[in-house]
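Novice: Fold the following for me, if possible:
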Amino acid sequence: MNERILISGASLAGLTLASWLARYGFRPTVVERAPALRAWGNGVDVRDQAVTVAERMGIMDDIRAAAADVRGMKFVDADDRAVARVPIGEPGAVEIMRGDLVALLRGTADVEYVFGDSVRSLDQDDDGVTVTFENAPDRRFDLVVGADGMHSTVRRLAFGPEERFVRFRGHYFAFADADASLGEDRCVTMYNRPGRMAGIYRSGNHPQAKGYFIFRSGRLAYDHRDVAQHRRLVREAFAGDTSWHTKELLAAALADPDFYFDALGQVRMDSWSKGRVVLTGDAAWCASPASGAGAELALVGAYRLAGELAAAGGDHRAAFPRYEASHRALVDKKHQIGANVRMMVPRTTAGRRLRNAVARSPLPRVMGALERRLQAGPRPLPEYAPAR
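Specialist: Here you go, the predicted model:
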């Protein structure tokens, strides 16, 4: 049995995987570049099969208690007048702030964590993987899991450079803390200029609001870890835009130490494993924030990976292909983000008017209800049992 498993990344997929592996008798170690768990983040949806995973982990009631309780989305003009409103939320689904979900996931299992460090190199052989870290001494593991996001270090080391797998979707986004008084309670408020969006997300259960920014652009050259560069790019993209509350939101965002910026991208891979190394979460299949499916894919994928390893008695040669075969269809479906980005960030003034007209009509609600009725419910998740 391959008991010693290194997981790179302590976000939703990594924490879920560590919890289930520990339950099945494996010995997971989680290494995280940050000095502690990331307590901040945007709202994420726990829906469909992810609800089942959370229930089996015993945290679904806590997730419901911590729900963000955002009930609608509205588009406004420069004078802050609502020009269209869209109700949001799905039956049975719960939106929760990412940091709250991270804290709940960590509390489900007592495993080894190594913070403030990262994988530097991987050396596989027939019996295991020798891992060199940036700071800690070298260690030997039976398997290595990359759960370290769209810019995965493990993926780069085991599979090749990022540009082979990350597909840029023509936009960049940022979010950070915002003044809650600028937005409506329990609402996502968005203001558009052609090719740009500034918005505010105000949870009903949290005093701190979040400011959001999205802009269309060709591919930009920057270091994804250089926050000073990120602030400059967003400042330049919204320079001189004093309409609505954009100036105030931008000033607050640029001052937030947890300011976050990245490209809107998707990860596309033919295989998620190579020898004793396997990927999960955004490292394997990032569907982009526009999909709204990041948490769902992370929880379900990590659950399946741990379960298949348990069912195979730790034999990665059997478990990894079964994990991918069971999860690939859901990933492919969530990669189809459709008109989500065009709805949030119309390219032209005419496109913005069309979006507002469609949003004011009954069409989005009717289509959403029809899709839920026609779509077969998700297949039940198996309850895995360790091989004897």
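Novice: from here on, contacts and neighbour counts on C-alpha atoms
Specialist: Noted.
Novice: Which strand in this protein has the most residues?
Specialist: Ordering each strand of the chain by length in residues (DSSP state E) puts strand 166-178 first.
Novice: packing partners for that strand?
Specialist: Counting contacts by 3 or more CA pairs under 8 Å, 6 or more residues apart in numbering; DSSP states H and E, strand 166-178 packs against strand 209-216, helix 246-255, strand 260-267.
Novice: Which among the ones you listed is found nearest to Arg139?
Specialist: Nearest to Arg139 among the helices and strands packed on strand 166-178 is strand 260-267 (28.8 Å), distances taken as CA to CA.
Novice: so how far is the next helix or strand after that closest one from its chain's centroid?
Specialist: Next along the chain after strand 260-267, taking DSSP states H and E as the criterion, comes strand 273-274. Distance, stretch centre to chain centre, for strand 273-274: 22 Å (CA atoms, centre = their mean, to the nearest Å).
Novice: closest to Ile5 out of the helices and strands packed on strand 166-178?
Specialist: In terms of CA to CA, the element of the helices and strands packed on strand 166-178 nearest to Ile5 is strand 260-267, at 23.6 Å.
Novice: Between helix 246-255 and the closest one, find me the angle.
Specialist: In terms of direction (axes from the mean of the first three to the mean of the last three CA atoms, to 10 degrees), strand 260-267 departs from helix 246-255 by 90 degrees.
Novice: Output the contacting helices and strands for strand 260-267.
Specialist: Applying 3+ CA pairs under 8 Å, 6+ apart, one finds that strand 260-267 makes contact with strand 166-178, helix 227-237, helix 282-285.
Novice: Could you quantify the relative orientation of that strand and helix 227-237 as an angle?
Specialist: Angle of strand 260-267 versus helix 227-237, following the same axes, to 10 degrees, is 90 degrees.
Novice: next up, for comparison:
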Amino acid sequence: MQRLKVLISGASIAGPALALWLAEYGAEVTVVERWPELRTGGQLVDLRGVSREVIRRMGIDADVRAASEDNFGLSFVDRRGRARGTLRSDRFGGDGPVAEIEILRGSLSRVLHERSEDRVDYRFGDRITSVRDEGAKVRVEFASASVESFDLVVGADGLHSELREMLFGPEVRHVRHLGTYVSFWTARNHLDLKDWTVVYSEPGRSIGMRSILGSTKTMAFLTFRAGPPAYDWRDVDAQKRMVRARGYGMGWEAAALLSQIDTAPDFYFDTCSQVKLPAWSTGRVGLLGDAASCASPLSGHGTSIAMVGAYVLAGELARTPDDVTGAFGRYEAVLRPWVERIQRAAPGQGRVMTPETSHGIALRNGVTRLVSHLPGKALLLRNQVRLSHAVSLDDYSRHRVGTDRSRGVRSE
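Specialist: Purely as a prediction, here's the structure:
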């Protein structure tokens, strides 16, 4: 790869993953992040199907697995905490409702950052305020008042991407609410769960807890069904009030979990939404991960899409460094059909996690009880399992330069 000068906006998962791959191909990479430091908290994310092959090729498989959170399964319970349906993570090849690799978002971000920080210029506490594609270069202005030019710019800045808004206009034009909201926060493990997830549902809302950090804590979560958002996604206090109100009066352990929202260091709340764009790039500026094509947390594939997308985009740029727009086009041609299939499947996952009626809850629990005992149990979830593998990975290894850390040898 010629010495491409690349700017990436966002240092969560997609951004550092792309930065690491581009550094492997010899690019000069800068990552700008509006937060003052790397965020190490956050909810659990899954690595499914082909994304596990990506982390193997990246040479971080052992690091990711060491930082992951063991989870042997999930139980749907009634008001008294009695299990009404159970799914184990060792079924369905690790790609069923409970994934083989579940890791805290911040832990995965840390792994990617640590493996790339000596070859990537990370700039925390700054953000892009203006981009102008000048044909041969992209002129970028930053909040810090500096101005620089890059060969290309990639927005990996999430569902509420500022760079996407600069390229394609207000997010209201491109973000589609799926009728479900989700919140996460760290809580005490007062039920002494051991590598397990428990979910309790009432019509239109579900609450649960999943043991984390060696079962010393839990990740509590609430999902509920509601119409389009009418709040400022930056107003955390308003979000907390909304979550407490929506969870008020629920049975099981809801009161104990909701009482810990204000003291949680990592409260998260947002809509379950999808991003639908006519294109993922324009000229020398492109988008990656949730910024380009968020499938929503309901899909269970958001992090997998980010990791696979970073692999493909970096590889295509390495293949034709003198044709950035062509590389963006090939990256989208590979990823978009897969992403759109995942997006179409996501609303169904929301109905499973948060049924709207008592009958729906009973049906879900009944099917869950049966699935582990039926001879053809894999057939019930075969579409989800196939979806996790439904994209092919090209081999870009010939474009690597310098030391190949995953093998400890020199690459040409």
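Novice: Quick TM-score on the pair, please.
Specialist: Overlay of the two chains. TM-score (TM-score structural alignment, normalised by the length of structure 1): 0.93; 387 aligned residues with a CA RMSD of 2.3 Å.
Novice: circling back to that earlier point, the longest strand of structure 1 corresponds to what range in structure 2?
Specialist: Counting by TM-score structural alignment, strand 166-178 of structure 1 lines up with residues 175-187 of structure 2.
Novice: And the matching stretch, what's buried?
Specialist: For stretch 175-187 of structure 2, burial by neighbour count (16 or more other CA atoms under 10 Å) applies to 175-187.
Novice: now, among these, which is nearest to Glu332 of structure 2?
Specialist: Closest approach between the buried residues of stretch 175-187 of structure 2 and Glu332 of structure 2, by CA to CA: Val175, at 18.5 Å.
Novice: From Leu264 of structure 1, how far out is Gly170 of structure 1?
Specialist: Gly170 of structure 1 sits 7 Å away from Leu264 of structure 1, going by CA to CA, to the nearest Å.
Novice: where does the equivalent of Gly309 of structure 2 over in structure 1 sit relative to Val227 of structure 1, distance-wise?
Specialist: Gly309 of structure 2 maps onto Gly301 in structure 1, with residues paired by TM-score structural alignment. Using CA to CA, we find Gly301 of structure 1 at a distance of 30 Å from Val227 of structure 1.
Novice: which of these two has more neighbours?
Specialist: With neighbours defined as other CA atoms under 10 Å, Gly301 of structure 1 and Val227 compare such that Gly301 has more, 28 against 17.
Novice: quick one: that one and Gly41 of structure 1, what's the gap?
Specialist: According to CA to CA, Gly301 of structure 1 and Gly41 of structure 1 sit 21 Å apart.
Novice: Ala180 of structure 1 now?
Specialist: Counting by CA to CA - Ala180 of structure 1 and Gly41 of structure 1 are separated by 16 Å.
Novice: next one: Phe165 of structure 1
Specialist: For Phe165 of structure 1 relative to Gly41 of structure 1 (CA to CA), the value is 24 Å.
Novice: go on, Asp110 of structure 1?
Specialist: Between Asp110 of structure 1 and Gly41 of structure 1 the computed distance is 23 Å (CA to CA).
Novice: Ok, Thr108 of structure 1 next?
Specialist: 20 Å.
Novice: just Asp226 of structure 1 next, same as before
Specialist: For Asp226 of structure 1 relative to Gly41 of structure 1 (CA to CA), the value is 18 Å.
Novice: And the helices and strands packed on strand 260-267 of structure 1: which comes nearest Asp258 of structure 1?
Specialist: Asp258 of structure 1 lies closest to strand 166-178 among these, at 6.5 Å (CA to CA).
Novice: just to revisit the earlier point, when Asp110 and Gly41 of structure 1 are compared, which one has more neighbours?
Specialist: Neighbours were counted for Asp110 of structure 1 and for Gly41 using other CA under 10 Å; Gly41 has more, 20 against 12.
Novice: distance from the one helix or strand Val51 of structure 1 maps to to structure 2 after superposition?
Specialist: Per DSSP H and E: Val51 of structure 1 is located in helix 49-57. Here the mean offset of helix 49-57 of structure 1 against structure 2 after fitting is 1.5 Å, by mean CA distance after the TM-score superposition for structure 1.
Novice: Report all helices and strands that that helix contacts.
Specialist: If contacts are counted by 3+ CA pairs under 8 Å, 6+ apart, helix 49-57 of structure 1 sits against helix 60-65, helix 294-311.
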